[in-house]
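>>> the following comprises the amino acid sequence and a computationally predicted model.
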Amino acid sequence: MAWKTLDDIDLNGKTVLVRVDINVPMENGVVTDATRIEKIVPTVKDIQGKGGKVVLLAHFDRPKGKVVPEMSLGHVKTALEAALGRKVVFGSDCIGAPAQAAIDAATGSDVVLLENTRFHAGEEKNDPALAQGMAALGDVYVNDAFSAAHRAHASTAGLAHLLPAAAGRLMEAELRALEAALGAPQRPVVAVVGGAKVSTKLDLLGNLVSKVDHLVIGGGMANTFLVAQGVEVGKSLAERDMAETAREILGKAQAAGCTIHLPVDVVVAREFKAGAANETVATGACPADAMILDAGPQTVAAIRAVFAGAKTLIWNGPLGAFEIEPFDAATNAAARAAAELTRAGQLISVAGGGDTVAALNKAGAAGDFSFISTAGGAFLEWMEGKDLPGVTALG
């Protein structure tokens, strides 16, 4: 779909309402990870460079429509000023007189930060009156919060229909990367889907088998597919009641010409703890008293071969219990192989989801991927083929 960028709208002399995601972790009133704040800096500076006044709209935590002082965005003001190198003027509401007063008080390169949009019950209900109240404060709307784009809220969807709207630089980069990965990708396309349960990724798997050439399934969900094929997995995590669903996905993949790759060898242990005694066995040879905790070296070699023949990779979820050694080996090895091919210019690699980002960082591979999405839910819904209200509203 087409969407406008900062280059398509005249921002000179305009008050620009910018929806951002600065829902950062905090401890004792101090931001412990400012990554999300740092990511919005290019958008803020570009708008100011084009003569616009920046007014930030954001949510923080889950106050459920009530004013909760510890969830005030005022707590991130200091970290925001440090990242932007700008004075931040804070408004004690996101609509009405307090918001307008903050906007009027900002001069020069000052940035305005308005209070938590979720302090209003109407935010999560996409209340038209709340959206109108926000729209009254500005001339242009910019959405730079892809991570909140799957929610039809007043500040992500409603507001976008009331003012000239565009994607910020972070949103633009995310949308371009996703379009390159699934919209109009270079083929062959391979997707890696891992994690614990098939049941949480049914829509994802159903959409991917019709879009990709190869689907690598790992983690606990691979065990469910093995069970569906009559393979015994001992005490491994497996959703045995999902076996029929797994068989349906396998059939759908075959009909679509998508090759599904399951482990051919596995690392098994009797207990789930770091450094547990373990052995590598063929997939069908898991002892009755053991559990599968990682894919084995033959499986990794097969995955590397699939990556080597691919042009595009989409990754969501680890291949094993990556949090504890030595059951992070398959995820680490596959991630490094993808990073190496990306670095060599042979692969476009896009990854997303909380566990995925943590796993790729742990493997030291994240920096070489073409694009890492920190969006979580929005990334997953995009992979599932769903429309994202916050993106659709920009079209």
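Structure's in. What do you need?
>>> going by C-alpha atoms from here, please, whenever you check contacts or count neighbours.
Noted.
>>> check contacts around the closest residue in space to Phe379 that isn't next to it in sequence.
Leaving out its chain neighbours, the residue that sits closest to Phe379 by Cα to Cα, 6 or more residues apart in numbering is Gly352, at 6.3 Å. Contacts for Gly352 were tallied using Cα atoms under 8 Å, 6 or more residues apart in numbering; they are 315-316, 372-376, 379-380.
>>> do you know how far Gly352 is from Arg19?
Shown here: Gly352 relative to Arg19, a distance of 21 Å by Cα to Cα, to the nearest Å.
>>> what do you get for Pro297?
When Pro297 is compared with Arg19 (using Cα to Cα), they lie 45 Å apart.
>>> of those two, which one has the most company?
Neighbours were counted for Pro297 and for Arg19 using other Cα atoms under 10 Å; Arg19 has more, 26 against 18.
>>> distance of that one relative to Lys66?
20 Å.
>>> same thing with Val31?
Relative to Lys66, and taking Cα to Cα, Val31 is found at 22 Å.
>>> and these two? which has more neighbours close in?
Val31 (19 against 12).
>>> count of residues packed around the closest residue to that one other than its chain neighbours?
Leaving aside its sequence neighbours, Val31 sits nearest to Pro25 (Cα to Cα, 6+ apart; 5.9 Å). Per other Cα under 10 Å, the neighbour tally for Pro25 reads 16.
>>> can you tell me how far Pro25 is from His150?
21 Å.
>>> is Phe226 in a helix, a strand, or coil?
No, residue 226 isn't Phe; it's Leu. Three-state call for Leu226 (DSSP: H, G, I helix; E, B strand; the rest coil): helix.
>>> I meant to write Val142 there.
strand.
>>> that one contacts Arg169, correct?
No: counting by Cα atoms under 8 Å, Val142 does not reach Arg169; the two are 9.5 Å apart.
>>> and for those two, which residues touch both?
Common neighbours of Val142 and Arg169 (Cα under 8 Å, 6+ apart) are Leu6.
>>> what about those two, which has more around it?
Val142 (31 against 24).
>>> contacting residues around the nearest residue to Ile260 once chain neighbours are set aside?
Closest residue to Ile260 apart from its sequence neighbours, by Cα to Cα, 6+ apart: Leu215 at 4.8 Å. Taking Cα under 8 Å, 6+ apart, we find Leu215 in contact with 190-193, 208-209, 258-261.
>>> what about versus this one:
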Amino acid sequence: MKSITEVSNLENKRVILRLDLNVPLKNQEIQDETRILKMLPVINFLIEKKAKIIIISHVGRPKGEIQKELSLIPICENLKSKLNKDIKLITNNLLEIKKNDLFTATDEEIIFLENIRFYKEEEANDENFSKHLASLADLYVNDAFSCSHRAHASVCKITEFLPAYAGLQLNSEVEALKKVTSEIKKPVTCIIGGSKISTKIGIIKNLIPKFDNIIIVGGMANNILEYNGHSIGKSIKEDNCKDIIDEIFKTSKKFSCSIVYPEDVAVGKNLTDASKIKSLNEIENDDLILDIGPKTIEKIKLIIERSKTLLWNGPAGYFENINFANGSFEIAKKIVEKNNNNSIYSVAGGGDTNAVLNQIGAIEKFNFVSTAGGAFLEYLEGKDLPGITALN
């Protein structure tokens, strides 16, 4: 996979830059700028190299139809102010645009194409559409790792018709994930949470042969507790998981990977309740398990202390209620402590995990925090990502 930083001369070269600027919008107002901020380095790099930049992105799921509420106008305006540059948004039918229609003024540096998912050909990975996109530029850069699990025209097929390179953020993401999946410093630990164990079984199975510890927390852990004969009251759980859990324990034994789950818990009677610490044999029928308890926290902190590499995906409890955020906060603080003395390589990902880190100002204190969602999870499962394969 070649990086755009390897290209010696980009002056006046027309570069299609595929970004993921799929930020949450409410009444055309941006609710979270995180993804925009992560894309600034590659844009600034190309500006510095005096390239002509054609930005392609999407917002939402318009399914091949123009939807005004999913226009890139607010994102374009946001970038204008951040870069202090004039940016032209092309709203004309993309299929009717020719290369000579772009950059008609000599001082134009950045052009935005309107939401690429307004065209049904995008998600169909259409060859003719991809050829047309490619005809607008001299080379292509993918800095949208979070879209790279999609076999879409602007992510995948376009690379067949232009010299293709990885962007700065995509490179960083792949390098970080390699350090927790293939180029690992041991001991290595994964903390994994979420409400459904079935959605994470692919990750768990892929990581068990490589990892020393898999710590299961959150709603997923309730299934493990019930499997081991403990009452979980009225806590969230997933049905028909016995075979999945059988497989986890069987595989972990084969590869000498320790599976860790709660030894004590914090419960409430409802989601807005105060927290009460209980041992596993004290859980009542009307209890909701909403966080891990102090014994479990100390055990996890000890494992983190002994680890040199750590991957975190999924909070330890119902952190939306501060009474049940302690487990997640304590895990985060311990990882940050290790990071501060450079004794661990830490990667976190997933919307809820990132929200926890944001709450305590820890995002910048991890080695890498992914905003890639589905692509992040599929990479951890060991799946090929079409956008990465295309660049290779």
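Cool, the structure landed. Please read these numbers as outputs of a predicted model, since none were measured by experiment.
>>> which residues of the stretch 51-200 of structure 1 fall in helices?
77-84, 96-105, 128-135, 169-178 (DSSP state H, counting those that start in this stretch).
>>> and the strands in the stretch 101-250 of structure 1?
111-114, 140-143, 165-167, 189-193, 214-217 (DSSP state E, counting those that start in this stretch).
>>> distance to Ala99 of structure 1 added to those, as CSV?
Formatted as CSV, the strands of the stretch 101-250 of structure 1 follow (distance: least, Cα to Cα, whole Å):
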stretch, distance to Ala99 of structure 1
strand 111-114, 6
strand 140-143, 16
strand 165-167, 20
strand 189-193, 44
strand 214-217, 49
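>>> so which of the ones you listed is nearest Ile37 of structure 1?
strand 111-114 (12.2 Å; Cα to Cα).
>>> quick one: list the elements packing against that closest one.
When contacts are defined as 3 or more Cα pairs under 8 Å, 6 or more residues apart in numbering; DSSP states H and E, strand 111-114 of structure 1 packs onto strand 53-57, strand 88-91, helix 96-105.
>>> out of these, deepest packed?
Burial of these is given as mean neighbour count (mean count of other Cα atoms under 10 Å); strand 53-57 ranks first at a mean of 26.
>>> re earlier: how near is the residue nearest to Val31 of structure 1 to Val357 of structure 1?
16 Å.
>>> ditto for Ala152 of structure 1
Distance from Ala152 of structure 1 to Val357 of structure 1, by Cα to Cα: 25 Å.
>>> re the thing from before, columns distance to Ala238 of structure 1 on top of the helices of the stretch 51-200 of structure 1, output as CSV?
Output for the helices of the stretch 51-200 of structure 1, formatted as CSV (distance: least, Cα to Cα, whole Å):
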stretch, distance to Ala238 of structure 1
helix 77-84, 44
helix 96-105, 52
helix 128-135, 45
helix 169-178, 31
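>>> which one of the ones you listed lies closest to Ala160 of structure 1?
Taking those one by one with Cα to Cα, helix 128-135 is closest: 8.7 Å.
>>> quick check: angle from the closest one to helix 96-105?
Angle between the axes of helix 128-135 of structure 1 and helix 96-105 is 20 degrees (criterion: axes from the mean of the first three to the mean of the last three Cα atoms, to 10 degrees).
>>> and Arg62 of structure 1, how many neighbours?
Arg62 of structure 1 has 12 neighbours, counted by other Cα under 10 Å.
>>> nearest spatial neighbour of it, skipping sequence neighbours?
With Cα to Cα, 6+ apart, the residue lying closest to Arg62 of structure 1 is Arg118, at 7.1 Å.
>>> what of Ser279 of structure 2?
Counting by Cα to Cα, 6+ apart, the residue nearest Ser279 of structure 2 is Asp264, at 4.6 Å.
>>> in this structure that neighbour contacts Lys295, no?
Yes: Asp264 of structure 2 lies in contact with Lys295 (Cα under 8 Å); the separation is 6.3 Å.
>>> so the two - more neighbours on which side?
Set Asp264 of structure 2 next to Lys295 and count neighbours by other Cα under 10 Å: Asp264 wins out with 21 against 14.
>>> let me see the contact set for that one.
Contacts of Asp264 of structure 2 (Cα under 8 Å, 6+ apart): 277-280, 292-296.
>>> what's the most distant pair in these?
Leu280 and Pro294 (12.6 Å).
>>> between the two, what contacts are shared?
With Cα under 8 Å, 6+ apart as the test, Leu280 of structure 2 and Pro294 both reach 264-265.
>>> related to what we said a few turns ago, same check for the contacts of Asp264 of structure 2, but in structure 1.
Among these, the contacts conserved in structure 1 (both residues aligned by TM-score structural alignment, their matches' Cα atoms under 8 Å) are 277-280, 292-296.
>>> and those, which are buried?
The neighbour count (16 or more other Cα atoms under 10 Å) marks 277-278, 280, 292-294, 296 as buried among the kept ones among the contacts of Asp264 of structure 2.
>>> in strands, which of the contacts of Asp264 of structure 2 fall?
Applying DSSP state E to those, the entries found in strands are 277-279, 292.
>>> out of those, which comes closest to Phe145 of structure 2?
Ile292 (32.6 Å).
>>> of the ones in strands among the contacts of Asp264 of structure 2, which is the nearest to Lys242 of structure 2?
Ile292 (22.1 Å).
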